[in-house]
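> Here is my input, please return the structure:
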Amino acid sequence: MSTLDILSEAERDIVGVVRDFVDKEVRPVVRELEHGDIYPEALIAQMKRLGVFGLAVPAEYGGTPVSAPCFVLVTEELARGWMSLAGAMGGHTVVAELLLRHGTEEQKRRFLPPMASGEIRATMALTEPGGGSDLQAMRTVARRDGEGYRVDGTKTWITNSRRSGLIALLCKTDPAASPPHKGMSLLLVEHGPGLTVSRDLPKLGYKGVESCELSFDCYRAGPDAVLGGVEGRGFAQMMRGLETGRLQVAARALGVGRAALEDSLAYAQQREAFGRPIWQHQSIGNYLADMATSLSAARQLTLHAAREADAGRRVDMEAGMAKLFASETALQIAVNAVRIHGGHGYSTEFDVERYFRDAPLMIVGEGTNEIQRDVITRRLIERGGLDT
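Now for the predicted structure:
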């Protein structure tokens, strides 16, 4: 049984189109773009034409909605070609789902159609320089006045922040609230006076797409900027949104791990040592067997979480498990791919070194794996163990 058999025929076609795009358009140019840290304008334009940015948007708003398992497999294909491409649509999809689940009808009609076409791309702004995963410690504040909100503060590690036309900004609208999360809101903001992309952050991997710091200094947001129109709900809204984000990060990890495994399988059949292909040496064969087994398990765990999400259930534990296991798996596969390639694995003439640099992002992105373990443990206690 193929993994794609769980999808409808139409969804299998969508995954197939993205796979062809990756093989024919992405892989031939990715090394040059990645090493030059060049933003992939042409590839993003093709993703828009393929409808990738509208996969989480209902047809009534101009999108082509797919199931969560299909979204996972599309993301895996993109990351197999270049993890940065999957990152270019990750936060965008989370913001689309936040709008669908919590936005007013006016907010949906204003933003979702141009998001579906890719005319407007969206991102999230959560992390702050001194906060990391501790979102309740944030210092960005939106103060209400007669003209809307005045926003002051700094966000960091914001992907696509220069090119995103819409930013879902998590901030405090009531800094005195206790506990702090009750005073947090999500504001839908756009670039304008008072919002500065203060610097681009240098990165080990994840090249091509920008990760920046954003500075809000007397930035003005309209009175209708709060997602859903009611203050104080932002933390809960974002926690649900991060379930989708963590599924997306897990799917990215699947793509990186799969690319590293496929390259390793091909190399192990071509490379000979001591008169035979190196896959026939038990030490190399064991690496390949473990890589394939772990990747298959990670994919099933991620697809399970995706199916649970489609069923309308909370999947904070399931998405956390998927993100935790898939990201750790991708990191180990990337390391073993370097071992299999030997000296070539350390060379920039081979893609393996890129997987080795990209994989660590998934163990810290969308909440570190240490945070995922905390979430999983809390939910296990609340639920009385694993569901049967």
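> Could you use CA atoms for every contact and neighbour count after this?
Noted.
> chain center to stretch 66-82, what's the gap?
11 Å (Cα atoms, centre = their mean, to the nearest Å).
> no wait, stretch 80-90
Here stretch 80-90 is found 8 Å from its chain centre; the criterion is Cα atoms, centre = their mean.
> for that stretch, which positions count as buried?
By neighbour count on 16 or more other Cα atoms under 10 Å, the buried set for stretch 80-90 is 80-90.
> how about this one, so we can line them up?
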Amino acid sequence: MSNTAYQVKQATYDLFKTKRSYFTEEHEMFRTSLRKFIDKEVAPHLEEWEENQYTPREVFTKMGEQGFLATQVDPAYGGLGLDFGFNLILGEEAHRIGGGIVGASLHSTITVPYLETYGTEEQKKKYLPKFVSGEIITGVAMTEPGTGSDLASIRTSAVRDGEHYVINGQKTFISNGLNAELFFVVVKTDPNAVPAHKGVSVIIVERGTPGFSNGRKLKKLGQRSWDTTELIFEDVRVPVSNLLGEEGKGFRILMDKLAQERISAANSAYIVAEEMLKSTIAYVKQRTAFGKPISSFQNTQFEIAEMATEMSLARSFLNDIISRHMKGEKIDTEVSMAKAFVPEMVKRIAARCLQLHGGYGFMEEYPIARRYRDIPVLAIGGGTTEIMKTIIAKNLGM
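The predicted structure follows:
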């Protein structure tokens, strides 16, 4: 595998030179700094990390030291108080190279905001500065072996015992499962609640708590250097003060941040498509067949033109919903549309780009092979395509 996936060289990062009004000069300075970090600390090691199926924990500490993590956190808790655009850039550049540092985007954009919004003052003072510095990386423990999108059916229990909760259960597909020191664990505090989602709560559990351990390190089709594991809870006792928000309000807490997660996922998927198309254009220009570049064949030109058109339309739609989200508008239907459409589009683009590489597309030395493996999960995580379509239909009155 070649790290040219990040360095196919980007005279501009936007294939279509689309102006994104929500990005300022400060945003682009942040991007430039982050790119320099990735060029130095990530790109030279990515092949090794993919082989080892693990990104070293110290990478995240370095990111925190240089101010790349949880930039939105209030300065009162050690953050920079910056807007969503900075987290968007973190997600873009992490997905542009791919690999384990995508976990930094999950930490900053998805999990840390849970505590910012619903944490007590004591919890914020205790944890937020360490989230920003990279001393603590976070994950969310939601999915279980027997449940996927049906969050209300989770079986991991948290039983009140005086001033503690006793947690028992198992989680799977947990991103940052090895590197994170703190998890927002989704539990059932009332198994008899009607409807069932009213019995769901979120509890903070730190690594090292007795009874809390990792299960298997999961082997995946793609995104191999992003650590994903099982988590096991056996009579894990945590203080009642570790409850996030109110008991029985866990479902609402999780749903509240899903719009931002889904926007980030759709936008990041688009970035991967952009990288695949750029590398494919570069390849077909230099690869020859029958005495001339593949790029001169009409079929190649039509394939590239069609992919570029789809992507340009997706970029315009994403620009609109990102701008509206940053203005505080409620756009659940449009966000679900983006999450349903863009990752599926990118899966099609991955297959088409691989085909244009011919036999070389099947070889690990070309970045398209890894991209082809990495992209499918973006249509699953944060809500599957099918769940997104269900939401869209419901919001249309069906």
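> circling back: generate CSV for the buried residues of stretch 80-90 of structure 1, with secondary structure and distance to residue 156 of structure 1 as supplementary columns.
Output for the buried residues of stretch 80-90 of structure 1, formatted as CSV (DSSP: H, G, I helix; E, B strand; the rest coil; distance: Cα to Cα, whole Å):
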residue, secondary structure, distance to residue 156 of structure 1
80, helix, 27
81, helix, 27
82, coil, 23
83, helix, 20
84, helix, 18
85, helix, 20
86, helix, 20
87, helix, 16
88, helix, 17
89, helix, 18
90, helix, 17
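> for the stretch 101-250 of structure 2, what spans make up the strands?
Taking DSSP state E, counting those that start in this stretch as the criterion, the stretch 101-250 of structure 2 contains strands spanning 138-141, 157-161, 164-175, 182-188, 200-206, 212-217, 228-239, 243-244.
> residues in contact with the aligned residue in structure 2 for residue 135 of structure 1?
Using TM-score structural alignment, the partner of residue 135 of structure 1 in structure 2 is residue 151. Applying Cα atoms under 8 Å, 6 or more residues apart in numbering, we find residue 151 of structure 2 in contact with 142-143, 197, 251.
> Let me have those residues in a markdown table, extended by distance to residue 288 of structure 2 and neighbour count.
A markdown table is the format used below for the contacts of residue 151 of structure 2 (distance: Cα to Cα, whole Å; neighbours: other Cα atoms under 10 Å):
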| residue | distance to residue 288 of structure 2 | neighbour count |
| --- | --- | --- |
| 142 | 49 | 23 |
| 143 | 47 | 21 |
| 197 | 58 | 21 |
| 251 | 55 | 19 |
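> what about structure 1, which of the residues you listed hold up?
Retained in structure 1 by both residues aligned by TM-score structural alignment, their matches' Cα atoms under 8 Å are the following of the contacts of residue 151 of structure 2: 142-143.
> okay, the contacts of residue 151 of structure 2 in JSON lines with distance to residue 159 of structure 2 next?
Formatted as JSON lines, the contacts of residue 151 of structure 2 follow (distance: Cα to Cα, whole Å):
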{"residue": "142", "distance to residue 159 of structure 2": "17"}
{"residue": "143", "distance to residue 159 of structure 2": "19"}
{"residue": "197", "distance to residue 159 of structure 2": "16"}
{"residue": "251", "distance to residue 159 of structure 2": "18"}
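> If we only consider the contacts of residue 151 of structure 2, which is nearest to residue 235 of structure 2?
Using Cα to Cα, residue 142 comes nearest to residue 235 of structure 2 of these, at 18.0 Å.
> so who does that closest one touch?
151, 171-172, 174, 185-186.
> Residue 57 of structure 1 contacts residue 116, doesn't it?
Yes. Counting by Cα atoms under 8 Å, residue 116 is a contact partner of residue 57 of structure 1 at 6.1 Å.
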